[in-house]
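Trainee: got a sequence here, can you build the structure:
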Amino acid sequence: MADYFADASRRVLLVAAAGFDPRSRRVSQMLADTLGDRLSAVFIREERPGASDALIQEADTNESALRIIVQKCAVLKVDVFADDGAPVGGSRIVSLLGQQPVASDVTDVILDLSALSIGIGFPVARMLLEDCEAASNRAFHLMIVSNPEMDDKISSVPSSRAGAVKGFSLPVEADDQGLAQVWIPQLTRGCTSALTQIGAAIGRCYKICPLLPFPARNPRRADDLLSEYRTALVDEWEVDPRDVVYASERNPLDCFRTLSTLKTRFDLTMKGTYEPRMVLSPVGSKVLAAGALMAAIEHEMAVQYLETESYVFRPEPTPTDLPDMTVHLILSGPLYAGYDRAAGPS
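Mentor: A predicted model of the protein is given here:
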């Protein structure tokens, strides 16, 4: 990564979170160390009604630090909920970013998903990807600082309204065919009730295929999640053990390929008989969520989500703490010139 951005011709725009998560600063600092004044940024501050004073103070500290790390920056504050409690953060951030067009000399746009929520990060990713593809000579990157052990220290209080993420809505059902719907919920610690609400909002499913992190840094993580979700898996969702899906906790491309293969096979199986629909619910690891994001964009899959009203963060160090892992993906740009998705490289 350092070699790529060390090129003096690179002008980079970073879009990232300015929240309470300690990972908020990592990518900004790494890029600033290499790019210097060739880096500009837009930092997104997600405002939630139930945020505690302690988390607001942490976010204020991170925002101040980010303004020092990247001096050419703007901070966009986004109210995630409307006055009536409806989740509107995705629509609002797309509107705000639309008022700040990317400068013509920017060669690379980077979205740091590390500390952005799914309801904000996914619409922003789709918008920036389309903008970069329209520019043709501008690359679009995803970066993630992942730490599953840190994720376990952050719990959320979900809202009561499950719905589609902006830009990833459920398609209109065809009139002449029955619907065969497959739901792929990403299992993560402490989200049983949230996923149950999402499943109820989706409705009847032909199959439910839970997504588990394996291989994982903690070899027992998948087993622990299966134990935690046992009642939901067996009694509520009636999941066939053969339908459980596994994807690497470290590599979003593994998740992308797995979901793409499932989509292709399911479409072929249902062709001419039922209307196939695949719905994703990425609520855990951002690495797996990035794979789900790519699959949703590539195959026009729906993403159903339950927005978070507030978070609880327990930052105290524990003996199981491990170092952060950094993931860097280039999704579009000059590196892919001459590449046709269907035919392969020309």
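Trainee: can we go C-alpha only for contacts and neighbour counts from here?
Mentor: Noted.
Trainee: what strand or helix carries residue 331?
Mentor: Residue 331 belongs to strand 325-332 when elements are defined using DSSP states H and E.
Trainee: name the residues of that strand that come out as buried.
Mentor: 327, 329, 332 (16 or more other CA atoms under 10 Å).
Trainee: most distant residue from the middle of the protein?
Mentor: Within the chain, the residue lying farthest from the chain centre (CA atoms, centre = their mean) is residue 176, at 33.9 Å.
Trainee: and that one, which of the three is it?
Mentor: coil (DSSP: H, G, I helix; E, B strand; the rest coil).
Trainee: re earlier: what helices or strands is the strand holding residue 331 leaning on?
Mentor: If contacts are counted by 3 or more CA pairs under 8 Å, 6 or more residues apart in numbering; DSSP states H and E, strand 325-332 sits against helix 118-135, strand 139-146.
Trainee: I'd like these as a markdown table, with distance to residue 152 and mean neighbour count appended.
Mentor: Listed next are those as a markdown table, based on distance: least, CA to CA, whole Å; neighbours: other CA atoms under 10 Å:
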| stretch | distance to residue 152 | mean neighbour count |
| --- | --- | --- |
| helix 118-135 | 17 | 20 |
| strand 139-146 | 12 | 22 |
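Trainee: please give me the structure for this one as well, since I'd like to look at both together:
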Amino acid sequence: MKPLRWDPSVMIRGNKTSEFWKEHCKDESRKLLFILGKGFDVRMNIAIKELVDSSPAVDVECWMIEFDEGSGSTSTKYQSYADENLTELQILLAGKALVSKKILLWSSKGKGKRKRIGDRQAAQILSSYDQISSFTDIIIDISALPRGVYFSLVGKFLTFIDMYATSKTPNLFVVVAENAEVDIRIKEKGIDQDVGYLHGFGGTIELTSESEEPVIWFPILGEDKVEHLDKAYGHIRPNEICPVLPFPSKNPRRSDTLIKDYHQLLFDKLNIEPQNIMYVPEQNPFEAYIRLTKAISNYNESLAALDGCKAVISTFSSKLLSIGTLMTAYDLIDEIGVGVLNVDSQGYEIESFESLKKIKEDSELFVIWLTGEPYDES
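Mentor: Down below sits the predicted model:
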């Protein structure tokens, strides 16, 4: 097994993020690019507000990704809340550059059918390294971005930095305002009929459907995803399944509750062996990355007589754990065929926007440092 890219690693969380940005941005030569998504999520502006409040004079350009979910999405009825968030953002960035980047989540396939293209469109936002070569720091805030969009976006930035950053590697951060209660109250409605591997994270699996190598599936479990799991299983048809549960977590009984909720699917229908269950810390994407990477590598080594294995990861849990998944797939892309299979929802519903505002302040900021100064050999 090759050395892990992100071990050791750097993550800043909670009340330490404000002092980190204040200290980090003391250097007046820094030029920041901040990327976020326009959406109705109450957490949309938490990270940018903390950055601007802690470093008012910082030289920052903001790219705002606007994604069109189509007229049929249940999320369209929350447009006024997205506009409210936009107004707040414009006030926060007064005098600083705000650039809109519009993408489509769907394309028409004819006769009322449509195909999800948001992941490809997100990757196309960055078409040349010249677009970002002048920035010393790049911050991607995934708090209000769909999973398919931020996976492809972060993957593209990582790829371009690895390929084209020659003189000095820019700092690449992923930030997220984590709040499990908000996630629970934003209900996903309907799932895609067509599922597939995210753009840039297909490994070699999608190219070799008749592969003789065993396929090991690592679903990261979250609440209310029975239909999503069933759909993903039908697409993958894995030889072995290793469910991944969040533990330790803020709710110490969360993993027990998930086991109870999925018991029939996991043990009665899918015949999962209890010893195959994995646990990863709910709020540490780097530790999730380390454990997943080691587990996949161990499977590949133990199955060497069969030319190794292929691995599929599906994340149905928090955005923090999703980033751990992203790092795992990215780090193993050249060594083992690792794909990320996504089962998207067709829209979202919330019972009360005002109730979300009340618990917004309970959100905790995480800054995940992926490239740049801490990792430079010098």
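Trainee: one step back: nearest to residue 4 of structure 1, out of the helices and strands packed on strand 325-332 of structure 1?
Mentor: Smallest distance to residue 4 of structure 1 across these (CA to CA): 11.8 Å, for strand 139-146.
Trainee: so the very next helix or strand once past that closest one aligns onto which residues of structure 2?
Mentor: Using DSSP H and E, the helix or strand that directly follows strand 139-146 of structure 1 along the chain is helix 148-151. Helix 148-151 of structure 1 corresponds to residues 180-183 in structure 2, going by TM-score structural alignment.
Trainee: with stretch 235-245 of structure 1 instead?
Mentor: Stretch 235-245 of structure 1 covers residues 268-278 of structure 2 once aligned (TM-score structural alignment).
Trainee: what's the offset of that stretch from the middle of its chain?
Mentor: With CA atoms, centre = their mean, to the nearest Å as the basis, stretch 268-278 of structure 2 stands 26 Å off its chain's centre.
Trainee: ok so, going back, what residues does the strand holding residue 331 of structure 1 touch?
Mentor: 129, 132-133, 138-147, 250-251, 287 (CA atoms under 8 Å, 6 or more residues apart in numbering).
Trainee: kindly report the same for stretch 78-87 of structure 1.
Mentor: 44-49, 88-90, 92-93, 161, 307.
Trainee: stretch 151-171 of structure 2 too?
Mentor: Counting by CA under 8 Å, 6+ apart, 119-120, 122-123, 125-126, 129, 133, 135-138, 140, 172, 174, 198-201, 326, 330, 369-373, 376 sit against stretch 151-171 of structure 2.
Trainee: cool, stretch 56-71 of structure 2 as well?
Mentor: 25, 28, 30-39, 52, 75-76, 96-106, 118, 347.
Trainee: coming back round to it: for residue 203 of structure 1, see how far away the residue farthest from the centre of structure 1 is.
Mentor: Between residue 176 of structure 1 and residue 203 of structure 1 the computed distance is 20 Å (CA to CA, to the nearest Å).
Trainee: burial check on the alignment partner in structure 2 of residue 79 of structure 1, number of neighbours?
Mentor: Counting by TM-score structural alignment, residue 79 of structure 1 lines up with residue 104 in structure 2. If you count neighbours by other CA atoms under 10 Å, residue 104 of structure 2 ends up with 17.
Trainee: how near is residue 104 of structure 2 to residue 348 of structure 2?
Mentor: From residue 104 of structure 2 to residue 348 of structure 2 the distance is 17 Å (CA to CA).
Trainee: returning to that earlier point: restricted to strands, list the contacts of stretch 56-71 of structure 2.
Mentor: 32-37, 97-104, 106 (DSSP state E).
Trainee: residue 20 of structure 2: which of these is nearest?
Mentor: Among those, and counting by CA to CA, the member closest to residue 20 of structure 2 is residue 32, at 14.6 Å.
Trainee: in structure 2, what residues pair with stretch 282-299 of structure 1?
Mentor: Taking TM-score structural alignment, stretch 282-299 of structure 1 hits residues 315-332 over in structure 2.
Trainee: stretch 108-128 of structure 1 too?
Mentor: With TM-score structural alignment as the criterion, stretch 108-128 of structure 1 aligns to 137-157.
Trainee: give me the buried entries from the ones in strands among the contacts of stretch 56-71 of structure 2.
Mentor: Buried by 16+ other CA under 10 Å: 32-37, 98, 101-104, 106, out of those.
Trainee: show me the contacts for residue 194 of structure 1.
Mentor: Contacts of residue 194 of structure 1 by CA under 8 Å, 6+ apart are 158, 306.
Trainee: okay, and the residue mapped onto it from structure 2 sits in which element?
Mentor: Taking TM-score structural alignment, the alignment pairs residue 194 of structure 1 with residue 228 from structure 2. Under the criterion of DSSP H and E, residue 228 of structure 2 resides in helix 226-236.
Trainee: can you name the next helix or strand after that helix?
Mentor: strand 240-241.
Trainee: contacts for the helix or strand following that following strand, please.
Mentor: With elements assigned by DSSP H and E, the helix or strand that comes after strand 240-241 of structure 2 is strand 244-246. Residues outside strand 244-246 of structure 2 that contact it (CA under 8 Å, 6+ apart) are 218-222, 254-255, 258, 277-282.
Trainee: of those residues, which is the nearest to residue 248 of structure 2?
Mentor: The shortest approach to residue 248 of structure 2 among these belongs to residue 281, at 5.0 Å (CA to CA).
Trainee: isn't that closest one up against residue 288?
Mentor: Yes - here residue 281 of structure 2 reaches residue 288: they are 6.5 Å apart, a contact under CA atoms under 8 Å.
Trainee: so which of the two has more stuff around it?
Mentor: residue 288 (25 against 18).
Trainee: quick one: buried residues of stretch 269-285 of structure 1?
Mentor: For stretch 269-285 of structure 1, a neighbour-count test (16+ other CA under 10 Å) marks 274-285 as buried.
Trainee: and if you look at stretch 164-174 of structure 1?
Mentor: Using 16+ other CA under 10 Å as the test for burial, stretch 164-174 of structure 1 gives 164-168, 170.
Trainee: among those, which lie within strands?
Mentor: Per DSSP E, the buried residues of stretch 164-174 of structure 1 map to strands at residue 164.
Trainee: perfect, I'm done here.
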